[in-house]
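1. quick one, fold the following:
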Amino acid sequence: MTYLTGKKIALRAIEPEDLDDLYRWENDSSLWIYGCTIAPFSRYLMKRYIENYSADIARDGQLRLMIVERETKKSIGIFDCFDYDAVNRRAAVGLLIDPSHTRQGFGRDTLETFMEYAFQFLHLHQLYVHIATCNTASMALFLACGFRECGHLTDWVQLPQGYDDALVFQKINPDEKG
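-> This is a model prediction of the structure:
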């Protein structure tokens, strides 16, 4: 079995040549409402981050992977697995698909590919995500991939127009019963 390769995408480690894409995505203030960014990152800080990134989920508690379109080999997004909890075998997830590649099936392929890796290789029991209620596309994606709504957080995300609630979704490893 080949992990981290989907139908349309492949997930790979961050490389130095990803600096321009990461810099662009991290500094696109229109995307900040979907994460926790409140200020731009310098190119220097992004370069240092890439140089020092270990991709060791057990040590760092996170794993960031580039989403690459298999056909073109072009980076089209980034996948984050974070808040890794080895004791309870769970982690939070999030993904960003470049706006020029949305609504083409890349998000679903990415999430399905990572879930297979997380459940069969990392042996996680569950994955979870917090999604602002205004992000209906993301909610639809996670629901389509078998995540179930399990919580409601009031005034969880600050947006330019005020606060928005967030919903918590989780996916339990389907190979583990009970």
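2. going forward, measure contacts between C-alpha atoms and count neighbours the same way
-> Fine.
3. in the longest helix anywhere in the chain, what's buried?
-> For the chain, the longest helix by residue count, based on DSSP state H, is helix 106-120. The neighbour-count check on helix 106-120 (16 or more other Cα atoms under 10 Å) flags 106-119 as buried.
4. I'd like the next helix or strand past it.
-> Once the chain leaves helix 106-120, the next helix or strand it forms, by DSSP states H and E, is strand 126-132.
5. residues of the helix or strand following that next one that come out buried?
-> Using DSSP H and E, the helix or strand that directly follows strand 126-132 along the chain is helix 136-144. Using 16+ other Cα under 10 Å as the test for burial, helix 136-144 gives 138-139, 142.
6. try stretch 171-178
-> Buried residues in stretch 171-178 (16+ other Cα under 10 Å): 171-173.
7. can you put these in CSV and add distance to A92 and secondary structure?
-> As requested, the buried residues of stretch 171-178 are exported to CSV (distance: Cα to Cα, whole Å; DSSP: H, G, I helix; E, B strand; the rest coil):
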residue, distance to A92, secondary structure
K171, 10, strand
I172, 12, strand
N173, 14, coil
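8. quick check, nearest of the residues you listed to H152?
-> Nearest to H152, judged by Cα to Cα, of the buried residues of stretch 171-178 is K171 at 15.8 Å.
9. so that closest one makes contact with L143?
-> No: in this structure, K171 is not within contact of L143 by Cα atoms under 8 Å, at 9.4 Å.
10. of the buried residues of helix 136-144, just say which sits nearest to E17.
-> Out of those, the member with the shortest distance to E17 (by Cα to Cα) is S138, at 27.9 Å.
11. name the nearest residue to that closest one, ignoring sequence neighbours.
-> Using Cα to Cα, 6 or more residues apart in numbering and skipping the chain neighbours, the partner closest in space to S138 is I131 (7.1 Å).
12. please provide the structure for the following sequence as well, for comparison with the first:
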Amino acid sequence: MFFSGERIRLRKMSSEDEDVSIYHKWRNDIEVMQFTNPSLDVFTYADTENFVKGITESRNSKGYMIEEVRTDKPIGITSLINIDYGNRNAECIIDIGDKDYWSKGFGREAFSLLLDFAFNELNLHKVYLRVFSFNERAIKLYQKLGFYEEGKLKEQLYRDGAWHDVVFMGLLKRNYKE
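-> Have a look, this model is predicted:
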């Protein structure tokens, strides 16, 4: 399954070696994961394989590789996880793993496609996420897409010699700016 935008497309993530291998490389790049992973642990290939299988084989998750349309190159992942079909909500995540694509609008385009799918295809009422308070670039993106702060876990994360909050943000379907 593909969702296409101007510069990227989302393709269903696979638990096959190619997707697992690419994601494993990103998942063990400290510079990439410092903004999304609270532990910064080094993951074994089996850890990554199990994580990807958890997303690709669960009824309550939808995982997608973000590919650049022009080159078919995978540049990141985005997913809906913890999908609650009864209450029509889900958590969303995004990682642009290829650092050459940072700060160029690819994340915004990918997230917009994911939100279109969440609200228009799955008919979700709400999508929410967690973001580290020091990840100002991501917070600005989420705010532009219509997310609002719902709360925070104060000083939940110790990174680079300081304590940081984990911010919870949500977006209701009626507030989504397509």
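13. how much space between the residue nearest to S138 of the first structure and E15 of the first structure?
-> 28 Å (Cα to Cα, to the nearest Å).
14. quick check on the two: which one has the bigger neighbour count.
-> Counted by other Cα atoms under 10 Å, I131 of the first structure and E15 do not tie: I131 has more neighbours, with 25 against 12.
15. neighbours around the closest residue to K173 of the second structure other than its chain neighbours, how many?
-> Closest residue to K173 of the second structure apart from its sequence neighbours, by Cα to Cα, 6+ apart: H125 at 5.2 Å. H125 of the second structure: 17 surrounding residues under other Cα under 10 Å.
16. wait, isn't H125 of the second structure in contact with N175?
-> No: contact criterion Cα under 8 Å: H125 of the second structure and N175 do not qualify, at 10.1 Å.
17. out of the buried residues of helix 106-120 of the first structure, the closest to L96 of the first structure would be?
-> G107 (8.0 Å).
18. returning to that earlier point: show me what the longest helix of the first structure is packed against.
-> Helices and strands touching helix 106-120 of the first structure, by 3 or more Cα pairs under 8 Å, 6 or more residues apart in numbering; DSSP states H and E, are strand 9-12, strand 90-97.
19. for it, which outside residues touch it?
-> With Cα atoms under 8 Å, 6 or more residues apart in numbering as the test, helix 106-120 of the first structure has contacts from 3-11, 67, 79, 95-97, 124-126, 141, 145, 173.
20. ok, the residue opposite the residue nearest to S138 of the first structure in the second structure once aligned to F117 of the second structure distance?
-> In the second structure, the residue paired with I131 of the first structure according to TM-score structural alignment is V131. Distance of V131 of the second structure to F117 of the second structure, computed by Cα to Cα: 21 Å.
21. and what of F147 of the second structure?
-> Relative to F117 of the second structure, and taking Cα to Cα, F147 of the second structure is found at 16 Å.
22. roughly how far is stretch 104-122 of the first structure from the heart of the chain?
-> Remark: stretch 104-122 of the first structure is offset 10 Å from the chain centroid, using Cα atoms, centre = their mean, to the nearest Å.
23. where in the second structure does it align, residue-wise?
-> Under TM-score structural alignment, the match for stretch 104-122 of the first structure in the second structure covers residues 104-122.
24. the matching stretch: end-to-end distance?
-> 28 Å.
25. who touches the match of I131 of the first structure in this structure?
-> 35-36, 138-139, 166-169.
26. looking at those, which are in helices?
-> Going by DSSP H, the helices hold 138-139 from those.
27. so what's the residue count around Q34 of the second structure?
-> Neighbours of Q34 of the second structure (other Cα under 10 Å): 16.
28. now do the same contact list for it.
-> Applying Cα under 8 Å, 6+ apart, we find Q34 of the second structure in contact with L40.
29. that older thread, now distance to N52 of the first structure too, for the buried residues of helix 106-120 of the first structure, in CSV please.
-> Output for these, formatted as CSV (distance: Cα to Cα, whole Å):
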residue, distance to N52 of the first structure
F106, 28
G107, 27
R108, 30
D109, 28
T110, 25
L111, 26
E112, 28
T113, 26
F114, 23
M115, 26
E116, 27
Y117, 24
A118, 23
F119, 27
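30. which of these lies at the shortest distance from I57 of the first structure?
-> A118 (11.2 Å).
31. S42 of the first structure versus that closest one, what's the distance?
-> A118 of the first structure is 32 Å from S42 of the first structure, by Cα to Cα.
32. could I get the helices and strands packed on helix 106-120 of the first structure as TSV with distance to Y84 of the first structure?
-> Listed next are those as TSV, based on distance: least, Cα to Cα, whole Å:
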stretch	distance to Y84 of the first structure
strand 9-12	18
strand 90-97	4
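33. thank you, goodbye.
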